[in-house]
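> I'll drop the sequence and a predicted model, then ask my questions.
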Amino acid sequence: MTRRTDAHPRLDRTDALAPFFSTWRVGTPERQRQTVEAVARAWENRPWPAEDLRGYHVYTGHDGTTLLHHSQWASEQAYEAFVKTLRQERVDEIDTAVPGIERLELRRYRRYRSVTREDRSAAVVPGCVVIVDVAFEGPDPDRQRAWVDAVLEALEGDPVPHPGGLSAHFHLSTDGTRVLNYAEWDSAQAHVDALAAPGEGVGSGSARWERVRNWPGLKSSTVGRYDHALGLVPR
């Protein structure tokens, strides 16, 4: 069966080899709430769909209009089997409850590297999830990995690291064009304060950070803040 949980997902679990992220636009904070509850009903009223689905989590965007969905699969083949047989009935129930949902995109990733603050306690619950979505000009898996490596070098050598960051989990899109950083923070205000610090974005104005921001082929970088609203796991 399906069980609801308030616990955040473990992004670095080794048995979730096919993480998916998708974005829905629903329009208002009230419709965000309604859609989260519709998702919960559609899933809780049905058996857990597959042993190879480790967890499914939904987040409300601080923009008041979007939802982020993150599912952790053992393989893409398991996801494809779910789509063929079980996904549509859930979609239909959700769309009946909240008409007009705009499903913007679904992207497939592989987690590449993670970093966690050394003094972080396992009991600490993130107060905010920050998604950094980076797009490059054309597919290049080597460039994806090299850029993430450069970001982590800049973080390790940052002379004034911000204390509000808890962890960062870097995912590479399977099409070779994007990097998604799922970052956990103490609070949304901690992230706001980090962005307002000297430099452009999180991080100082060091040469390493300048290299990251001016990486060849870097096309765009967007940042969104989210609250964990719903976790669904097998009972």
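It's in.
> Could you use CA atoms for every contact and neighbour count after this?
Fine.
> ranges for the helices of the chain?
Using DSSP state H, the helices of the chain run over 29-44, 76-85, 87-97, 141-156, 188-196, 207-213.
> Please compute how far the third one lies from its chain's middle.
Distance of helix 87-97 from the chain centroid (Cα atoms, centre = their mean, to the nearest Å) equals 23 Å.
> That helix vs helix 76-85, what angle?
60 degrees (axes from the mean of the first three to the mean of the last three Cα atoms, to 10 degrees).
> Outside of helix 87-97 itself, list whatever touches it.
35, 38-39, 42-43, 101 (Cα atoms under 8 Å, 6 or more residues apart in numbering).
> contacting residues around H169?
Per Cα under 8 Å, 6+ apart, neighbours of H169: 11-12, 111-115, 181-183.
> can I assume R103 is in contact with R25?
Yes - between R103 and R25 a contact is recorded at 6.4 Å, counting by Cα atoms under 8 Å.
> hold the first one in mind and look at this next one:
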Amino acid sequence: MPTIAKNNDVITVIIIFAVEPERQQELIDTIIEFLQTTVKYQPGFVSSSLHKSLDGIRVMNYAQWKTLEDYKAFINNSEAQVKAAKLFQFQIHESHVYEVVVSKPDDATLKITEGGLIHLAQFRVKPENQMRLVELEREYVGIGLQNPGLLSANFHRSLDGVHNVNYGQWRSLADFEELLKDPKYKPLNEYWQGLAENEFHLYEVVYTHQQ
């Protein structure tokens, strides 16, 4: 099964689609078909994990490739793009290439498994502020890990400098809701103020494939 860790020798591509709730499953099925017929045969492809947001309006593909050059070769492959025609009817909300810059706890390696509950926090940031945000993420993640329901937190920075994401693995929805209500976790809602715009969704992992 796919894993996330700071020392992984891969690059990460996170593609987030915006979708109407009634078409969420259609989009998931379309991505799976494309993965099974085309993507998994591309040189350098490592893994793909599909997530559906609990509110029904997002689908996320968390993909890993051996190198940035492998991924660029794939997206510039005209034959592969023809086979992706069905996907073009859906709206891409965000798409960036990332590296994992913080993985906590230190002894945790996140294995992406179907049925897992994931909190994905997205931060839109100016390039000059990106590394400062990484420093704050590293500083404040310990507060979140005081909640035993947060199993791991993995912060990613986009290579284009304009996006950070936290991929947090949770034991249960009740644990996450406790974090939102308990005053001791309030700093987690404030550390990024003035540096970034924040959006988050809760996702369920619905499909994984690893070479």
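Perfect, thanks for sending it. Quantities reported herein were computed from a predicted structural model and do not represent experimental measurements.
> rewinding a little: G61 of structure 1: which of the helices of structure 1 is closest?
helix 29-44 (8.5 Å; Cα to Cα).
> So what touches that closest one?
Contacts of helix 29-44 of structure 1 (Cα under 8 Å, 6+ apart): 1-4, 26, 58, 60, 64-67, 90, 93-94, 97-98, 229-230, 232.
> Can you show me which of the contacts of H169 of structure 1 carry over to structure 2?
Listed in the original numbering, the contacts of H169 of structure 1 still in contact in structure 2 are 11-12, 111-115, 181-183 (both residues aligned by TM-score structural alignment, their matches' Cα atoms under 8 Å).
> Please enumerate the strands of structure 1.
2-5, 18-25, 53-61, 66-73, 102-116, 128-136, 165-173, 178-185, 218-234 (DSSP state E).
> Columns distance to A197 of structure 1 on top of these, output as CSV?
Formatted as CSV, the strands of structure 1 follow (distance: least, Cα to Cα, whole Å):
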stretch, distance to A197 of structure 1
strand 2-5, 35
strand 18-25, 29
strand 53-61, 23
strand 66-73, 27
strand 102-116, 21
strand 128-136, 17
strand 165-173, 14
strand 178-185, 16
strand 218-234, 16
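> what about the nearest residue in space to I143 of structure 2 that is not next to it in sequence, neighbour count?
Taking Cα to Cα, 6 or more residues apart in numbering, and ignoring the residues beside it in sequence, I143 of structure 2 has Y185 as its nearest neighbour in space, at 6.6 Å. For Y185 of structure 2, the neighbour count with other Cα atoms under 10 Å is 18.
> Any figure for the gap between the residue positioned nearest the centre of structure 1 and W43 of structure 1?
Centrality entry for structure 1: nearest residue to the mean C-alpha point is Y182, 4.6 Å, by Cα atoms, centre = their mean. Distance of Y182 of structure 1 to W43 of structure 1, given as Cα to Cα, to the nearest Å: 24 Å.
> about what we covered before: nearest to D119 of structure 1, of the helices of structure 1?
helix 141-156 (14.6 Å).
> now for that closest one, which elements pack on it?
strand 165-173, strand 178-185, helix 207-213 (3 or more Cα pairs under 8 Å, 6 or more residues apart in numbering; DSSP states H and E).
> more neighbours, R103 and R25 of structure 1?
Neighbour totals were compared for R103 of structure 1 and R25, and R25 leads with 18 against 13 (other Cα under 10 Å).
> Quick one: map the more buried one onto structure 2.
Using TM-score structural alignment as the criterion, R25 of structure 1 maps onto A18 of structure 2.
> what does G55 of structure 1 give?
In structure 2, G55 of structure 1 lands on S47 (TM-score structural alignment).
> cool, V233 of structure 1 as well?
Matched to structure 2 by TM-score structural alignment, V233 of structure 1 sits across from Q210.
> I figured that match hits S47, correct?
Yes - applying Cα under 8 Å as the test, Q210 of structure 2 and S47 come out as touching, 4.2 Å apart.
> Now do the shared contacts for these two.
Taking Cα under 8 Å, 6+ apart as the criterion, Q210 of structure 2 and S47 both touch P2.
> quick one, which of those two is more surrounded?
S47 (23 against 14).
> Pretty sure that one sits against K111.
No - with contact defined as Cα under 8 Å, S47 of structure 2 does not reach K111; the gap is 11.8 Å.
> Report the set of residues contacting both of those two.
Common contacts of S47 of structure 2 and K111 (Cα under 8 Å, 6+ apart): P2.
> would CSV of the helices and strands packed on helix 141-156 of structure 1 with distance to P19 of structure 1 be doable?
As requested, these are arranged in CSV below (distance: least, Cα to Cα, whole Å):
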stretch, distance to P19 of structure 1
strand 165-173, 9
strand 178-185, 11
helix 207-213, 25
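> Tell me which of these sits nearest to G224 of structure 1.
Across these, closest to G224 of structure 1 is strand 178-185 (Cα to Cα), at 10.1 Å.
> The closest one vs structure 2, average offset?
Strand 178-185 of structure 1 differs from its equivalent in structure 2 by a mean of 0.9 Å after superposition (mean Cα distance after the TM-score superposition for structure 1).
> Thanks a lot, catch you later.
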